[in-house]
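> Predicted model and sequence follow; I will ask about them next.
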Amino acid sequence: MTKVFVTGATGFIGSAVVDELLQRGYQVTGLARSDRSAKQLTDKGAEAVSGSLTDLDVLAEAAKQSDGVIHLGFTNDFNHMDQAVKQDVAAIEAMGDALVGTNKPFVNTSGTLMVAFTGRPATEDDAGDPSQLRTESEVTSLNYAGQAVRATAIRLSPTVHDETRQGFGTIAASIAVNNGYSAYFGAGQNEWPSVHRLDAADLFVKAFERGVAGTVYNAAAEEGIPFKVIAETISQTVGIPLKSLAADEAKAYAGPYFGPTLQINNPTSSAKTQAALGWNPTHPTLVEDMTTFLSSPANVDHLKNN
């Protein structure tokens, strides 16, 4: 039985990847930072390895003992992204070095934001912008393709979603709820790609099974949703006013990080990914899941208090 080592195995996306692997008959070992996480894995029928992304010896040994790695773990500390990426690169190198010369699959996680502002829908062939910190992680992992590792990277949309949370979509809703109005910027035509977490999980497993070494795959089920549509969905569902703001008002509305982020234009094509791996997203859209989530008063109250 093929044994897969998964980091981030109890996270929002990683837990779905573990479920997909188990359903397909794989043996799964997941990295677990706590007893609770370990129990979540063992209750599913997976094995747990105790440790964190900073335990490089643990990562290396688990990778060595596996038939391949899916790396989803990441410290999402938006205030210290440079340190988060530094930690991620060290983890990638620990696992990648353990796989050198084996031709085993190593699927890494990156993001579509590193190919934003291309002036057109980004494709799998677009190189990551060096100014985007996670580009270093992607490049580090793909370099192992030249060392007999079947290294690939999945660029996740910033709005990975289901009916319980919607990535940057939920953050946008929280910002709106706490401001008392939902805003877009200018005409609101900047676009965000999206992918349902179950479609993303399917893509990770497909890349593990037959991804081509050195290749990037785009996890974008929806190529681009105008941000105005997202803001309108929040406004209409929650029942708060909708406003257009100037770009220089974004920081006061959303803060120093998310002010610019809400204005990012990141349409992303997955045409090559779908053709190469036979990936056919089938799950609900971002707007459908946001509408379901925001229709719950309890969820809206939670956004007000967090």
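Okay, I see it. Here the structure is a predicted model, which means the values were calculated and not measured. Numbering: from 1, shown residues only.

> Please count neighbours and contacts with C-alpha atoms only from this point.
OK.

> doesn't Thr261 make contact with Phe117?
No: the criterion here is Cα atoms under 8 Å, and Phe117 misses it with Thr261 at 11.8 Å.

> ranges for the strands of the stretch 51-200 of the chain?
69-71, 105-111, 150-156, 159-161, 182-185, 191-196 (DSSP state E, counting those that start in this stretch).

> Ignoring the adjacent residues along the chain, who's closest to Val17?
Ala201 (4.5 Å; Cα to Cα, 6 or more residues apart in numbering).

> And the one you found, which helix or strand is it part of?
Ala201 belongs to helix 197-210 when assigned by DSSP states H and E.

> how much does the very next helix or strand once past that helix deviate in direction from strand 150-156?
Per DSSP H and E, the first helix or strand lying C-terminal to helix 197-210 is strand 215-219. Relative orientation of strand 215-219 versus strand 150-156 (axes from the mean of the first three to the mean of the last three Cα atoms, to 10 degrees): 30 degrees.

> and strand 215-219, what other elements does it pack with?
Counting contacts by 3 or more Cα pairs under 8 Å, 6 or more residues apart in numbering; DSSP states H and E, strand 215-219 packs against strand 150-156, helix 271-277.

> Next, the angle strand 191-196 makes with that strand.
Angle of strand 215-219 versus strand 191-196, following the same axes, to 10 degrees, is 90 degrees.

> got the contact list for strand 215-219?
112, 123-125, 142, 151-157, 194-195, 200, 203, 268-270, 272-273 (Cα atoms under 8 Å, 6 or more residues apart in numbering).

> again, only using 7 Å
Strand 215-219 has contacts (Cα atoms under 7 Å, 6 or more residues apart in numbering) with Glu124, Thr152, Ala153, Ile154, Arg155, Leu156, Ser157, Val195, Ala200, Ser270, Thr273.

> May I see the buried residues of it?
Thr215, Val216, Tyr217, Asn218, Ala219 (16 or more other Cα atoms under 10 Å).

> Equivalent analysis for stretch 49-63, please.
Val49, Ser50, Gly51, Ser52, Leu53, Leu56, Val58, Leu59, Ala60, Ala62, Ala63.

> Need the residues you listed in TSV (columns: distance to His71).
As requested, the buried residues of stretch 49-63 are exported to TSV (distance: Cα to Cα, whole Å):
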residue	distance to His71
Val49	14
Ser50	16
Gly51	14
Ser52	12
Leu53	10
Leu56	13
Val58	14
Leu59	10
Ala60	12
Ala62	12
Ala63	10
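
> Tell me which of those residues fall in helices.
Leu56, Val58, Leu59, Ala60, Ala62, Ala63 (DSSP state H).

> another one to put next to it:
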Amino acid sequence: MRVFVTGGTGVIGSAVVCELIARGHRVLGLARSDAAAARLAARGAAVMAGDIATPDTWVARLPDVDAVIHMACDFSSDMGAIERRLLDALLPALATPSGRIRFIYTGGCWLFGPTGDVVANESATLAPLPAFAWMLPHLERVLISRELHGIVVHPAMVYEAAGGVFRRFAHEACKGAAIRVVGGESVRWPLVHSHDLATLYALALDRAPARSSFIGAAIEGHPVGRIARAFARRSGKPQDPVIVSADAIAAELGEWARGYALDQRLSGTKARHDLGWQPRHLDPEAAIAADT
């Protein structure tokens, strides 16, 4: 397929681009800088200059494609308006008489709110963080579209051995500082390795029916304190994590960062059953220890 991707140089997008190319798809990536363009080209993707914040400057140049995977997000206070303007410009441009283009929209685990001991699945009523409430009408817009083959993927917390949601832990451990944990050590994060998530996007591209949603959680819920302690051990300076409040992290990073305090358990069973997804990275603490 000819696949247009946004966010193709982020943690999720980089892995997705590599997975798609490895499967023989032709990828065109949106790049808002020369550095981003170079990273996309190095992975074998074609490049189109543009920024999701200014879709009117590039949507008319978008060539014919078979599918779109939207993974970009602007974490500014204006991110909801930016997303609305993007969809207002992009979705009409994708409506063609030749057939419905497959459109994969990226949601997120923080749209499910705190689940506690309940393992939430795709049928759960969404209860997003206020900072992400703007996303709900956009999800609905994609899923009910009659012009597109709409699909939603909700990634869990996306990690790599020292990257993704683990990057801050790795940085603090490298400095020899106490690792900060938001909310408490018992807060559970649903997790998925970037490579496993990329496989899920590729499977959804090939197999997911229209109007379907999938949670990309390989691990239902892992106590964040164990992650912090694994990084402390790896640094050779094991020490107790420092607990910080959701208010403190929001003041530092923005209201969206309150998600780090959400205690969640999410199920990836539907993706396994319906799409044949088989995540392979199921022991994040072992991955942290092995990344020396």
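Right, received. Where do you want to start? From a predicted model like this one, the values you see are computed outputs, not experimental measurements.

> ok, the buried residues of strand 215-219 of the first structure vs Leu41 of the first structure, which is closest?
Lowest distance from Leu41 of the first structure to these (Cα to Cα) belongs to Ala219, with 24.7 Å.

> Which position in the second structure pairs with that closest one?
Matched across to the second structure, Ala219 of the first structure falls on Gly216, judged by TM-score structural alignment.

> For its match, which non-adjacent residue is closest in space?
Pro155 (4.5 Å).

> ok, the residue nearest to Val17 of the first structure - contacts?
With the criterion set at Cα under 7 Å, 6+ apart, Ala201 of the first structure makes contact with Ile13, Ala16, Val17, Glu20.

> Show me what it aligns to in the second structure.
Aligned counterpart of Ala201 of the first structure in the second structure: Ala198 (TM-score structural alignment).

> what about that match, distance to Leu129 of the second structure?
25 Å (Cα to Cα, to the nearest Å).

> try Gly29 of the second structure
As judged by Cα to Cα, Gly29 of the second structure and Leu129 of the second structure stand 29 Å apart.

> Which of those two has more residues huddled nearby?
More crowded of Gly29 of the second structure and Leu129, by other Cα atoms under 10 Å: Gly29, with 27 against 19.

> wait, isn't that one in contact with Thr6?
Yes: with contacts counted by Cα atoms under 7 Å, Gly29 of the second structure reaches Thr6, the gap being 6.1 Å.

> For the residue lying farthest from the centre of the first structure, which non-adjacent residue is spatially closest?
In the first structure, counting by Cα atoms, centre = their mean, Pro241 sits farthest out from the average C-alpha position, at 30.1 Å. Nearest non-adjacent residue to Pro241 of the first structure, counting by Cα to Cα, 6+ apart: Tyr181, 4.8 Å away.

> OK, contacts around the aligned residue in the second structure for the one you found?
Counting by TM-score structural alignment, Tyr181 of the first structure lines up with Ala178 in the second structure. By Cα under 7 Å, 6+ apart, the residues touching Ala178 of the second structure are Glu172, Gln239, Pro241, Val242.

> list the buried ones in the longest helix out of those in the second structure?
Of all segments of type helix in the second structure, defined using DSSP H, the longest is helix 79-94. Buried residues in helix 79-94 of the second structure, counting neighbours by 16+ other Cα under 10 Å, are found at Met79, Gly80, Ile82, Glu83, Arg84, Leu86, Leu87, Ala89, Leu90, Leu91, Leu94.

> I'd like those residues as JSON lines, with distance to Gly276 of the second structure appended.
What follows is those, written out as JSON lines (distance: Cα to Cα, whole Å):
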{"residue": "Met79", "distance to Gly276 of the second structure": "33"}
{"residue": "Gly80", "distance to Gly276 of the second structure": "33"}
{"residue": "Ile82", "distance to Gly276 of the second structure": "34"}
{"residue": "Glu83", "distance to Gly276 of the second structure": "31"}
{"residue": "Arg84", "distance to Gly276 of the second structure": "33"}
{"residue": "Leu86", "distance to Gly276 of the second structure": "32"}
{"residue": "Leu87", "distance to Gly276 of the second structure": "30"}
{"residue": "Ala89", "distance to Gly276 of the second structure": "34"}
{"residue": "Leu90", "distance to Gly276 of the second structure": "30"}
{"residue": "Leu91", "distance to Gly276 of the second structure": "29"}
{"residue": "Leu94", "distance to Gly276 of the second structure": "28"}
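
> quick check, nearest of those residues to Ala162 of the second structure?
Nearest to Ala162 of the second structure among the buried residues of helix 79-94 of the second structure, with distances taken as Cα to Cα, is Met79, at 26.8 Å.

> In the second structure, which residue is most central in space?
Most central in the second structure under Cα atoms, centre = their mean is Pro155, positioned 4.9 Å from the mean C-alpha point.

> Tell me how far that residue lies from Phe132 of the second structure.
For Pro155 of the second structure, the distance to Phe132 of the second structure - Cα to Cα - is 14 Å.

> Please apply the same query to Ile288 of the second structure.
30 Å.

> cool, and Ala120 of the second structure?
Computed as Cα to Cα, the Ala120 of the second structure to Phe132 of the second structure distance reads 18 Å.

> Looking at these two, which is more packed in?
Ala120 (22 against 19).

> what's the closest non-adjacent residue to whatever residue of the first structure lines up with the more buried one?
When the first structure is aligned by TM-score structural alignment, Ala120 of the second structure is paired with Ala122. In space, and not counting its chain neighbours, Ala122 of the first structure is closest to Thr268: 4.5 Å by Cα to Cα, 6+ apart.

> What degree of burial does that neighbour show, as a neighbour count?
Neighbour count for Thr268 of the first structure, taken as other Cα under 10 Å: 29.
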